[in-house]
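**Student:** okay, here's the prediction I keep looking at, along with the sequence it came from:
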Amino acid sequence: MDDKKLKILFLCTGNACRSQMAEGWTRYLKNDVIEVFSAGVETHGVDPKAMAVMKEAGVDISHHRSKHVSEFQDKQMDVVITVCDNAKESCPYFPFAGKKVHRGFEDPPALAKEIRKRGGDEQEQLDCYRKVRDEIRGFVEKLPDNVLS
């Protein structure tokens, strides 16, 4: 581990989609200045559609695994970023976290489920993943300034 890099943990409900995308983008775009981790208050496995849309963008998260927040409870983090409202509300106490920040993103699986119910096809479902993927990229591109100020 590099002590000079800022340590950031992205936290979501199931560590399946949004936090995985955030971890992937941060490794891809900010690996020189940030040591990144992701976890969930539960573990749901990595969402295959999240993997697919990240791969389209040139970022491979297929090797990621869904991790429970308890794996990080006693690790020093500079910033814990919750990326969904549920994780914000149920985020455990991190005695070794310097700062807690919330930046919520819509839930692609829930959006895709609604589209599927309305008869939407696979491409329409993937489009909501792409939208959130791109929003997360925009957030990560501004790291670390947008969480340290």
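**Tutor:** Structure received. All figures in this text were calculated on a predicted structure; none of them were measured in a lab.

**Student:** going forward, measure contacts and count neighbours with C-alpha atoms only.
**Tutor:** OK.

**Student:** which stretches in this structure count as strands?
**Tutor:** Taking DSSP state E as the criterion, the chain carries its strands at 6-12, 34-40, 77-82, 97-102.

**Student:** presented hereafter is structure B, for comparison with structure A:
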Amino acid sequence: MERLTVAETQPKRVHSVLFVCAMNAVRSPMAEAIARHYFGKSIYVQSAGVRKGEPNAFMVAALDEIGIDGSKHRPRTLHELEEWEGLNFDLIISLSPEAHHAALELTRTVAAEVEYWPTPDPTLVQGTREQVLDAYRNVRDGLSYRIRLRLRQGSEPQRPNEAEGS
């Protein structure tokens, strides 16, 4: 029976990650902001959407509750990101079915590992402001947990004040 070494069973260190969702308005920019918050400049992080959405105030509010500023985010598409800087990422994390399909298509021309993290779309939740915000908080907390778990492999997460440069 063949035994795998510890290095073979753990994901390789990620130097750059791209988060992709449908419109780059909620899930992927939230993931981008969280990853930057915890990993600072030790991992290059970007986000994009299959289509271009509109800035989302609930996304900004949910991040603000945990001390992360998401107010400067402007949605962009994969095509725009490719034109501006290329798509040279170690890891592409897709957060919606449509984004996963687009990420897999990218692997025809880009050498990147693709992971699919099915993430609910909080924009579909209806109810009071608090009920809607709770849906965004759930997405935020789920992404935060997965990002810290996945990206810390071979990279120490920075304490929040180090990531902010203070």
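**Tutor:** Right, received. Where do you want to start? All values reported here derive from a predicted model rather than from experimental measurement.

**Student:** TM between them?
**Tutor:** The TM-score (TM-score structural alignment, normalised by the length of structure 1) is 0.83; 136 aligned residues with a CA RMSD of 1.9 Å.

**Student:** just to revisit the earlier point, okay if I get the strands of structure 1 as a markdown table plus mean neighbour count?
**Tutor:** Converted to a markdown table, the strands of structure 1 look like this (neighbours: other CA atoms under 10 Å):
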| stretch | mean neighbour count |
| --- | --- |
| strand 6-12 | 25 |
| strand 34-40 | 23 |
| strand 77-82 | 23 |
| strand 97-102 | 16 |
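
**Student:** wait, which of these is closest to residue 114 of structure 1?
**Tutor:** strand 6-12 (20.3 Å; CA to CA).

**Student:** what residues does that closest one touch?
**Tutor:** Strand 6-12 of structure 1 has contacts (CA atoms under 8 Å, 6 or more residues apart in numbering) with 18-19, 22-23, 33-41, 69, 76-84, 86-87, 91.

**Student:** so that strand aligns onto which residues of structure 2?
**Tutor:** Taken onto structure 2 by TM-score structural alignment, strand 6-12 of structure 1 occupies residues 15-21 there.

**Student:** off-centre distance for that stretch?
**Tutor:** Offset of stretch 15-21 of structure 2 from its chain centre (CA atoms, centre = their mean, to the nearest Å): 6 Å.

**Student:** picking up where we left off before, tabulate the strands of structure 1 (a markdown table), appending distance to residue 27 of structure 1.
**Tutor:** Below are the strands of structure 1 laid out as a markdown table (distance: least, CA to CA, whole Å):
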| stretch | distance to residue 27 of structure 1 |
| --- | --- |
| strand 6-12 | 11 |
| strand 34-40 | 7 |
| strand 77-82 | 15 |
| strand 97-102 | 19 |
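
**Student:** so which of the ones you listed comes closest to residue 141 of structure 1?
**Tutor:** Closest among these, using CA to CA: strand 34-40, at 11.7 Å.

**Student:** that closest one: how far from the chain's middle?
**Tutor:** 8 Å.

**Student:** and that strand, how far from structure 2 on average?
**Tutor:** On superposition with structure 2, the mean distance recorded for strand 34-40 of structure 1 (mean CA distance after the TM-score superposition for structure 1) is 0.3 Å.

**Student:** against structure 2, where does that strand fall?
**Tutor:** Using TM-score structural alignment, strand 34-40 of structure 1 pairs with 43-49 in structure 2.

**Student:** OK, contacts around the closest residue to residue 16 of structure 2 other than its chain neighbours?
**Tutor:** The shortest distance from residue 16 of structure 2 to any non-neighbouring residue, by CA to CA, 6 or more residues apart in numbering, is to residue 44 (4.4 Å). Contacts for residue 44 of structure 2 (CA under 8 Å, 6+ apart) come out as 15, 16, 17.

**Student:** now do residue 44 of structure 2 against residue 79 of structure 2, distance only.
**Tutor:** 19 Å (CA to CA, to the nearest Å).

**Student:** which residue would you name as the spatial centre of structure 1?
**Tutor:** residue 19 (1.5 Å; CA atoms, centre = their mean).

**Student:** list the contacts of that residue.
**Tutor:** Here residue 19 of structure 1 is in contact with 10, 11, 12, 38, 39, 40, 83 (CA under 8 Å, 6+ apart).
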